[in-house]
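In: Got a predicted structure plus its sequence, pasted below:
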Amino acid sequence: MCSIVRLVVQVKLLPTPEQAAALEATLNAVNTAACQVSRLAHQQRTFRNYDLRKHAYEEIKAGYGLAAQAAQHVIKKVADAYTTLHANLRNGNLGKPGSARRRSVESTPIAFRPDAAHPYDDRCLSWQIDVATVSIWTVRGRVKKVAFTASAEQLKTLAAHRKGESDLVHRDGMWFLIATCDLPDVPLTPPGGFVGVDLGIANIATTSTGARHSGKGLNAVRHRQRELRRRLQAKGTKSAKRLLKKRRRTEARFAADTNHRIAKQIVTEAERTGQGIALEDLQNIRDRVRLRKPQRVTLHSWSFHQLGAFITYKAARAGVAVIHVDPSYTSQQCSACGHVDRKNRPDQETFLCTSCGFAEHADVNAARNIASRGVAGWAVSHAADDAA
């Protein structure tokens, strides 16, 4: 069995002032045009890409100085945005039917920031990876020899596997290109068992092997960031808002770096031992669990979904099997005898089975239950393949 691995590679552009001005004017033009297409789509209730082209293509191409390919990308960006919006509406993510929030969303056209990211294909963007430059279309003409910086590994991945569109991004005064890369299929190693991963509050991730990722140091950083954010929000000044925006980026980078390191350690251990990885299915976790207020803050502020995604794609690159299991009652079930009881958890850290007397750290016990469910789930889902 093989798995397709799709990655994105982000490189930092190093444009001259003249090149940066051309890029900024281009983002402004394409996003102003996108807002116009969005208003037209909302008024006429026309959201399909090809239908929108009939109504908007000539107008935005002539009115905003866009090349033919750029105009089509603008229309597709708007159509994709409405596809995502309608999916969120169907799934109830933007409020129940008739709610004030939902009515507001449904009655307002989607708006695009002047510096929102914009996609480029190979007709509008060409890479010269050997000299680390790109040639890119702008509203001021083709801008050539825009330098970029990337690691040796990123350059190698771009040269061998870049495919499809790249997004031009302007963030915090810096310019980036985010390229899609399709890596070759990696043979999936049949798992000889599963490493269960329990995601939690006190410890971000705990494995069935007993490894706990987080601890007091990481939680202290999260608490300090939360307190600083609270004080800045209370101030409400312009400088406080600027600092809040900066801190938000810092927190996102900190969370992503932490999640990357945790994911790498878990995948490395699974690969070394020839096992798969069993993860909790965290769909709708915020609506499903009941926690005290301090724990709710942590649950909503940490990107558990991102951690799961990092584990999944790193596992795919290594040929490690991943399965998602139902996490219900994993914290109350004894991993030794299977007895389920709320009284098995006398406190946050301790698991003590009231039936057989088995004792273990609560998160490790839950991870072992997840590992067992991974084994059972894999056996069921691959029974037909084994029979064939």
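Out: Arrived safely.

In: all contacts plus neighbour counts: C-alpha atoms, from now on.
Out: OK.

In: Can you show me the strands along the stretch 151-300 of the chain?
Out: 162-171, 174-187, 194-199, 203-207, 212-214, 276-280 (DSSP state E, counting those that start in this stretch).

In: could you redo those strands as JSON lines and give each row distance to Tyr120 and mean neighbour count?
Out: As requested, the strands of the stretch 151-300 of the chain are exported to JSON lines (distance: least, CA to CA, whole Å; neighbours: other CA atoms under 10 Å):
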{"stretch": "strand 162-171", "distance to Tyr120": "5", "mean neighbour count": "18"}
{"stretch": "strand 174-187", "distance to Tyr120": "9", "mean neighbour count": "18"}
{"stretch": "strand 194-199", "distance to Tyr120": "37", "mean neighbour count": "28"}
{"stretch": "strand 203-207", "distance to Tyr120": "37", "mean neighbour count": "23"}
{"stretch": "strand 212-214", "distance to Tyr120": "39", "mean neighbour count": "19"}
{"stretch": "strand 276-280", "distance to Tyr120": "35", "mean neighbour count": "27"}
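
In: and the gap between the nearest residue to Ala150 once chain neighbours are set aside and Leu199?
Out: Among residues not flanking Ala150 along the chain, Val11 sits closest, at 5.4 Å (CA to CA, 6 or more residues apart in numbering). As defined by CA to CA, to the nearest Å, Val11 lies at a distance of 31 Å from Leu199.

In: same question, Ala387
Out: Going from Ala387 to Leu199 by CA to CA gives 34 Å.

In: What strand or helix carries the spatially most central residue of the chain?
Out: Geometric centre of the chain, nearest residue: Gln306, 5.0 Å, by CA atoms, centre = their mean. Element membership for Gln306, per DSSP states H and E: helix 304-318.

In: Downstream of that helix, the next helix or strand is which one?
Out: Toward the C-terminal end, the helix or strand that comes next after helix 304-318 (DSSP H and E) is strand 322-325.

In: can you list the residues that contact that following strand?
Out: 276-281, 312, 315, 370, 373-374, 377-378 (CA atoms under 8 Å, 6 or more residues apart in numbering).

In: run the last query once more with 6 Å
Out: Defining contact as CA atoms under 6 Å, 6 or more residues apart in numbering, one finds that strand 322-325 is touched by Gly276, Ile277, Ala278, Leu279, Glu280, Asp281.

In: cool, stretch 359-372 as well?
Out: 194-198, 207-208, 210, 278, 330-331, 335, 349-352.

In: Specify the helix with the largest residue count in the chain.
Out: Longest helix in the chain by number of residues (criterion: DSSP state H): helix 238-273.

In: how far off strand 194-199 does that one point, in degrees?
Out: Put simply, helix 238-273 runs at 160 degrees to strand 194-199, going by axes from the mean of the first three to the mean of the last three CA atoms, to 10 degrees.

In: Would you mark the buried spots in helix 238-273?
Out: Going by neighbour count (16 or more other CA atoms under 10 Å), the buried part of helix 238-273 is 240, 244, 251, 255-256, 258-260, 262-264, 266-271.

In: structure B:
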Amino acid sequence: MVKQVVQVKLLPTPEQAAALAATLRAVNDAANWASQTAFAYGVPREYALRQHTYTELRDRGLGSQVAQLVIKKACHAYAPIAGLIKTGRLQGNRAAKATSKPVVFRADAAQAFDDRCLSWDHDACTVSIWTVAGRMRGIRFTGHPDHLKILAAHRRGESDLVFRDGTWYLYATVDIADAEANTDPIDFVGVDMGIVNIATTSDGDNHCGAGLRRYRRRMAKVRAELQAKATKSAKKKLKARSRREARAVNDINHRISKQLVSVAERTGRGIGIEDLAGVRDRVRLPAAQRGELNSWSFHQLQTYIAYKAKRAGVPVVVIDPRNTSRRCPRCGHTAKANRPNQASFACRRCGLAGPADQVAAINIRDRARMTWAAVNQPIVADTLQPAADTSDKPPASAGGS
């Protein structure tokens, strides 16, 4: 089962928009009070917090189910902090600061609604939602036709009401059944990921990152100018530009992953990718290049490939990335000298030469083949050795002569 989030845009009337805005303010004010209560009593768990807050939340005018959702929201806000401290990712002064005060919610922070508080009419493209002004019915929504079909067929669980940049949205969770997995791929497509070339396949397809790099350099220059001003307007523009850049990267990664999975599905192959976890800690670069390394969105691209492949039934194999760009796929010779520069590969033993990223993708494909064969090789019982004939032997309990 693949879990996804579908975004739809709400088109409320002025009256409906005012009711939605008042609702967000009310529930977030209540969530702040519940958060302060959880902090004061030291009860971040939902059942314990309910004993201290439920009656007061009902007195504030919240519906019974909305009150439960507000309590859950306050509890869930503390869970990531506890998890980071437990795993050691939040330590020292940062941990002390995070636990020294209650969690605070923005006045327009998103709020979850379940099926008791929000209902969908997919034929009319409207929703009905609980608000502090009463039940608001007939709020129109719109979205991509494919997304609306998925929403109507697979929506499950809660939906989040979001107000962003003057526009109202609903984020709904959908559960899509996996396609029948291809358990016998005829081969694999190796995918090498990088900064100069976002993705290069063993087939020779290259998704160049030059345009994205130019865009990011331009955004970095504008960001530096706005940060130097440090005015309220500049900070607002910084926030908007940050979201714009994130959307651009997100769109590129979606397009690339969709194309890779489509090729693999059409040709009956699997996909081989590298395990790049911790690559930023292993690589040492000049200061001028660290910004590009830190903004490299390889994990997002791999995540998109993984879930799209799962939905299409395409197997994905993750391999060890060591020396994939230094090994010759023809003779196996591995040496740093095989990579004279970033773009080129030239084997010092057999003379094989070509684009370095494509050579690395071929090595990834070969390792994916071996990994798949090793993991999925059937265990066959040894039937060649005949069983011992014990028909003439005395039973174990019989005594000797």
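Out: Thanks, I have the structure now. Computed from a prediction, not measured in an experiment: that's the story for all the values here.

In: quick one: TM-score?
Out: Counting by TM-score structural alignment, normalised by the length of structure 1, the TM-score of this superposition works out to 0.91. Behind it: 380 aligned residues with a CA RMSD of 2.1 Å.

In: The residue nearest to Ala150 of structure 1 falls within a strand, correct?
Out: Yes - counting by DSSP: H, G, I helix; E, B strand; the rest coil, Val11 of structure 1 falls inside a strand.

In: Aligned against structure 2, show me the partner of it.
Out: Correspondence of Val11 of structure 1 to structure 2, assessed by TM-score structural alignment: Val8.

In: sorry, back to before: against structure 2, where does the longest helix of structure 1 fall?
Out: Helix 238-273 of structure 1 maps onto residues 232-267 of structure 2, going by TM-score structural alignment.

In: Where does stretch 362-374 of structure 1 end up in structure 2?
Out: Going by TM-score structural alignment: stretch 362-374 of structure 1 matches residues 356-368.

In: try stretch 192-206 of structure 1
Out: Alignment of stretch 192-206 of structure 1 against structure 2: residues 186-200, by TM-score structural alignment.

In: what's the spacing between Phe359 of structure 2 and Thr201 of structure 2?
Out: Quick fix: residue 359 of structure 2 reads Val, not Phe. Using CA to CA, Val359 of structure 2 is found at 9 Å from Thr201 of structure 2.

In: swap in Ala312 of structure 2?
Out: Distance check for Ala312 of structure 2 against Thr201 of structure 2: by CA to CA, it reads 19 Å.

In: and if you look at Ile85 of structure 2?
Out: From Ile85 of structure 2 across to Thr201 of structure 2, the span is 40 Å (CA to CA).

In: Met1 of structure 2 too?
Out: 28 Å.

In: Over to Gly138 of structure 2?
Out: 49 Å.

In: so can I have CSV of the strands of the stretch 151-300 of structure 1 showing distance to Asp115 of structure 1?
Out: Below are those laid out as CSV (distance: least, CA to CA, whole Å):
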stretch, distance to Asp115 of structure 1
strand 162-171, 6
strand 174-187, 11
strand 194-199, 36
strand 203-207, 34
strand 212-214, 36
strand 276-280, 37
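
In: ok, Lys76 of structure 1 - how many residues close by?
Out: Other residues within reach of Lys76 of structure 1, judged by other CA atoms under 10 Å, total 21.

In: same thing with Val375 of structure 1?
Out: Other residues within reach of Val375 of structure 1 by the criterion other CA under 10 Å amount to 21.

In: is it fair to say it lies in a helix?
Out: Yes - under the criterion used here (three-state DSSP), Val375 of structure 1 sits inside a helix.

In: in the superposition, what's the average offset of the match of helix 238-273 of structure 1 relative to structure 1?
Out: Following the fit onto structure 1, the mean deviation recorded for stretch 232-267 of structure 2 is 1.3 Å by mean CA distance after the TM-score superposition for structure 1.

In: what's the angle from the helix or strand in which Val380 of structure 1 is found to strand 203-207?
Out: Under the criterion of DSSP H and E, Val380 of structure 1 resides in helix 362-381. Helix 362-381 of structure 1 runs at 50 degrees relative to strand 203-207, counting by the same axes, to 10 degrees.

In: so how much does helix 362-381 of structure 1 differ from structure 2 once superposed?
Out: Superposing on structure 2 and averaging over aligned pairs (mean CA distance after the TM-score superposition for structure 1), helix 362-381 of structure 1 comes out at 2.2 Å.

In: Distance from the chain centre to that helix, please.
Out: Relative to its chain's centre, helix 362-381 of structure 1 lies at 25 Å (CA atoms, centre = their mean, to the nearest Å).

In: Skip ahead from that helix and say which helix or strand is next.
Out: Assigned by DSSP H and E, the successor of helix 362-381 of structure 1 is helix 383-387.

In: Show me what that following helix is packed up against.
Out: Judged by 3 or more CA pairs under 6 Å, 6 or more residues apart in numbering; DSSP states H and E, helix 383-387 of structure 1 is in contact with no other helix or strand.

In: What are the buried residues along it?
Out: Neighbour counts over helix 383-387 of structure 1 (16+ other CA under 10 Å) mark no residue as buried.

In: now stretch 312-332 of structure 1
Out: Residues of stretch 312-332 of structure 1 classed as buried by neighbour count (16+ other CA under 10 Å): 312-325, 327, 330-332.

In: which bit of structure 2 covers that stretch?
Out: Taken onto structure 2 by TM-score structural alignment, stretch 312-332 of structure 1 occupies residues 306-326 there.

In: For the corresponding residue of structure 2 for Trp137 of structure 1, give its distance to Ser64 of structure 2.
Out: Using TM-score structural alignment, the partner of Trp137 of structure 1 in structure 2 is Trp130. Computed as CA to CA, the Trp130 of structure 2 to Ser64 of structure 2 distance reads 11 Å.

In: In terms of neighbours, single out the busier of those two.
Out: Neighbours per residue, other CA under 10 Å: of Trp130 of structure 2 and Ser64, the larger number sits with Trp130, 21 against 13.

In: ok but that one is inside a strand, no?
Out: Yes - if the criterion is three-state DSSP, then Trp130 of structure 2 is within a strand.

In: okay, now Ala56 of structure 1: neighbour count?
Out: 21.

In: What of Arg140 of structure 1?
Out: 14.

In: Quick check: which element contains the closest residue to it other than its chain neighbours?
Out: Spatial nearest neighbour of Arg140 of structure 1, chain neighbours left out: Ala22 (6.1 Å); criterion: CA to CA, 6+ apart. Ala22 of structure 1 is part of helix 17-44 when elements are defined by DSSP H and E.
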